[in-house]
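1. Dropping the sequence and predicted coords here.
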Amino acid sequence: MRITGAVLEELGRPGPWARSRPLSVGELELEAPGPGEVLVQIAAAGVCHSDLSVVNGNRARPVPMLLGHEASGRVAALGSGVTDFAVGQQVVMTFLPRCGSCAGCATGGRMPCGPGSASNAAGELLGGGRRLAREGSPVHHHLGVSAFATHAVVDSRSVVAVDDDVPPDVAAVLGCAVLTGGGALLNAAPPQPGQSVMVVGLGGVGMAALLTAIALGSGDVVAVDGVGAKRDQAAELGATTVLDPAGLAPSGVRCDVVVEAAGNARAFEAALAATAPGGRTVTVGLPPPDALARVSPLLLVAEARTVIGSYLGSAVPSRDIPVFAQWWREGRLPVEALVSSRIALDDINRAMDELAAGTALRQIIEL
């Protein structure tokens, strides 16, 4: 079938991307779903830093690649052997499929799926190969999803069903921002009653972590970001303290659980320094591969502190997305607050500029 999608042509093209246009929007060919796969008509897709990190070259991926990994839509067709979903059912896309049988999958979310990670790196689906082409030449999949398009064929293990009462934009954000930021507190370092939580970096993932910390209601919640508008929004959402990064160290504020969601080595150092004795620092951001941070081993020992790396919030999507959806349903998790704007697919290059400037949380492409 013919679809319309946004294809990344080249890694590391200089910005502003609204001018250099590394992503081109046009027609592609999409194969029918194979065994164990589903065809999804995309309704909403979020623009995430993991997309930006491919555009700017920080995360090497094969090109041409149809980007996008955070989305929701409805099942349009089923491949053979798929019995867990029905045509017309609303689903959330997730960017790390789990095979369910490897050593990583046996950790309950702590480690990524090995085959899923390998297929993502190769630009293929979990079942192997590609279903996308342009003028007869293969186009790579992004993280098993490729959601910046009108339709996608994905492995059935890359989607989770959600009820129809969840709006498409909320459903989309559940699949990455909420799983990653919220999962860091739900799975990797759940705060105990009375413990304080700090979030360093208030992008879509960081703000989702903030919402989750408030929903858990364990203790004080501190929000740290260099953008004043984001600090103001954090305060409106319920953060007890908001700080500029420059004021974090002088403030002397230290918390029991600190989530670093900026994807920056200096932010990681600040998060580590702001972790209280006996506390846990959880890092979920993805800095450039050559980024290095300075760590004092003495402080880790003397203050009995723990550093935790958490990929996709240490989540099992089929387990955790229904939890977050229920919290949204109960009014505990106002995920709508993460949506900063709604855009068209043709606006994708400008959207990358806004994301890089730090002015956006989640820009939602309406398809």
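-> Cool, got the structure. Numbering: from 1, shown residues only.
2. Going by C-alpha atoms from here, please, whenever you check contacts or count neighbours.
-> Noted.
3. Now for Asp232, how many residues are close by?
-> Under the neighbour criterion other Cα atoms under 10 Å, Asp232 is assigned a count of 13.
4. Does the nearest residue to it once chain neighbours are set aside belong to a helix, a strand or coil?
-> Spatially, and ignoring its direct neighbours in sequence, Asp232 is nearest to Val242 (7.9 Å; Cα to Cα, 6 or more residues apart in numbering). Secondary structure assignment for Val242 (DSSP: H, G, I helix; E, B strand; the rest coil): strand.
5. Any figure for the gap between Val242 and Arg332?
-> 21 Å (Cα to Cα, to the nearest Å).
6. How about Val173?
-> Counting by Cα to Cα, the gap from Val173 to Arg332 is 16 Å.
7. Show me which of those two is the more surrounded one.
-> Val173 (30 against 16).
8. Buried residues, the helix or strand hosting that one. List them.
-> Element membership for Val173 (DSSP states H and E) is helix 168-173. Along helix 168-173, these residues count as buried under the neighbour rule (16 or more other Cα atoms under 10 Å): 168-173.
9. Please apply the same query to stretch 189-208.
-> 189-191, 195-208.
10. now stretch 83-91
-> Burial within stretch 83-91, assessed by neighbour count using 16+ other Cα under 10 Å, is assigned to 85, 90-91.
11. okay if I get the residues you listed as JSON lines plus distance to Pro250 and secondary structure?
-> Listed next are these as JSON lines, based on distance: Cα to Cα, whole Å; DSSP: H, G, I helix; E, B strand; the rest coil:
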{"residue": "Phe85", "distance to Pro250": "53", "secondary structure": "coil"}
{"residue": "Gln90", "distance to Pro250": "48", "secondary structure": "strand"}
{"residue": "Val91", "distance to Pro250": "46", "secondary structure": "strand"}
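12. Next up, a structure to set beside the first:
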Amino acid sequence: MEAAVLDQIGDDRLHVRADAAVVAPGPGEVHVRIRAAGICHSDLSAMNGTLPALAPGVMGHEGAGEVLAVGDQVTDLVPGDHVTITFVPPCGTCRECLHGQPHLCAVHTVAAFTSPRFEVGSQPVFGFAGCGTFAEELVLPRAGAIKVEPDVPFEVAALLGCGVLTGVGAVLNTARIEPGATVAVIGCGGVGISVVQGARLAGATTIVAVDPVVGKHAGARRFGATHTATPDGFDELKQELTGGAGFDCAIEVVGLAGTIRAAYDATRRGGSTVIVGAGGAEQKVEFTAQELFLNERRILPSFYGSADPRRDIDRMLRFWRAGLLDLEGMVSRRLPLSEINDGLAALQGGDAALVRQIVTFD
């Protein structure tokens, strides 16, 4: 089978290999044929070392497909079932799962760094984030395959695995934005657009989308932003819309020290600053003890939208079926696995027309 392999951390291209194979599913595991995989900025971050990953490794962590086989102890999935892949499978028994924080479960994440899921030639190869959706097939824990109804298009199901759940979840689960709120969203990529849609779903009446690429502004408005701005014009718009007081919630979806600080500065006293962007260890943000004390702005990190994929993937699909969440409209480009490097380059270059690119497997 074919798979897109990162040979070493720091490479800016993947090597599409035709001699890849998956390990057989063990007890409690599922073998899935991938039918659609989203290209996420986190894939680039893993390739350049910003996010932890192992090489050689099959990249990709956002995808959907159909079950080919199940291992022993899997009784609730059968071959032919359609599934969305989640890169944070909750074990259900660890401290975090038992405290209602399954998005922080590390059980299967740790296993992903010790258990190669593929073989390329005769070499063991890891799957990024325990997945490796840039491959025709993969094997993962049962909890990493969330069943969806067969009428859900694979590309729609794929988006739910990371970008949509991260963005909408940051609004509904982490920030818990209330109807009538004023919201600023810094960053208008695929996750940022999902945040915009989440803010609209939550009933925010002012949604400002901020991005230096002016070409992304029209798309942000199409998905629910009421206003748009570049970083240079953001302060002026904040003054106009809030009288300088700041927004009820500012959500950062970039992962840079400067944009995190900008989100904090855009938040009103007593409001919430939500950090969604996956930044590197070198991105250090400074606050004084006095401003933290006097402003009482809550700083809320949001990993994977504070989501429980077992609950929230179904919830996103119900929003989609009700016409409240535009998932098809987020698909900007479809491409075969052979063109994966073109897709990564377009994402790296900040192509204004892109919200989400989907690798299709026919």
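-> Nice, thanks for sending it over. The model shown is predicted, which means the values in this text are computed figures rather than measured ones.
13. helices or strands up against the longest strand belonging to the second structure?
-> Among all segments of the second structure classified by DSSP state E, the strand with the greatest residue count is strand 29-39. In terms of contacts (3 or more Cα pairs under 8 Å, 6 or more residues apart in numbering; DSSP states H and E), strand 29-39 of the second structure is packed against strand 62-70, strand 137-141, helix 154-159, strand 356-360.
14. Count residues in the vicinity of the counterpart of the residue nearest to Asp232 of the first structure in the second structure, would you?
-> Superposed on the second structure with TM-score structural alignment, Val242 of the first structure falls opposite Thr228. Other residues lying near Thr228 of the second structure total 22 when counted by other Cα under 10 Å.
15. can you tell me the helix or strand for Leu272 of the first structure?
-> Here Leu272 of the first structure is assigned to helix 265-273, by DSSP H and E.
16. Asp312 of the second structure now?
-> helix 309-321.
17. Which helix or strand lies directly C-terminal to that helix?
-> strand 331-335.
18. Now do that next one: which elements does it pack against?
-> Packing partners of strand 331-335 of the second structure (3+ Cα pairs under 8 Å, 6+ apart): strand 356-360.
19. Just the angle for the strand it packs on relative to strand 331-335, thanks.
-> Interaxial angle, strand 356-360 of the second structure versus strand 331-335 (axes from the mean of the first three to the mean of the last three Cα atoms, to 10 degrees): 30 degrees.
20. which residues in the first structure does strand 356-360 of the second structure align to?
-> Taking TM-score structural alignment, strand 356-360 of the second structure hits residues 362-366 over in the first structure.
21. same deal with stretch 202-212 of the second structure?
-> Residue span in the first structure matched to stretch 202-212 of the second structure, by TM-score structural alignment: 216-226.
22. From the chain's centre, how far out is the matching stretch? Work that out for me.
-> Its chain's C-alpha centre and that of stretch 216-226 of the first structure lie 20 Å apart, by Cα atoms, centre = their mean, to the nearest Å.
23. Give me the residues contacting it.
-> 191-202, 210, 213-214, 231, 234, 238-245, 248 (Cα atoms under 8 Å, 6 or more residues apart in numbering).
24. Check stretch 34-46 of the second structure too.
-> 9, 12, 51-53, 59-66, 133-138, 154-155, 158-159, 163, 190, 278, 343-344, 347-348, 356-362.
25. Of the residues you listed, keep whichever come out buried.
-> 9, 51, 53, 59-66, 133-138, 154-155, 158-159, 163, 190, 278, 343-344, 347, 356-361.
26. Helix, strand or coil: sort out Thr281 of the first structure for me.
-> strand.
27. for it, what are its contacts?
-> 257-260, 271-272, 275, 305-308.
28. And it, what's its match in the second structure?
-> Thr281 of the first structure maps onto Thr273 in the second structure, by TM-score structural alignment.
29. where's that match relative to Cys97 of the second structure, distance?
-> 25 Å.
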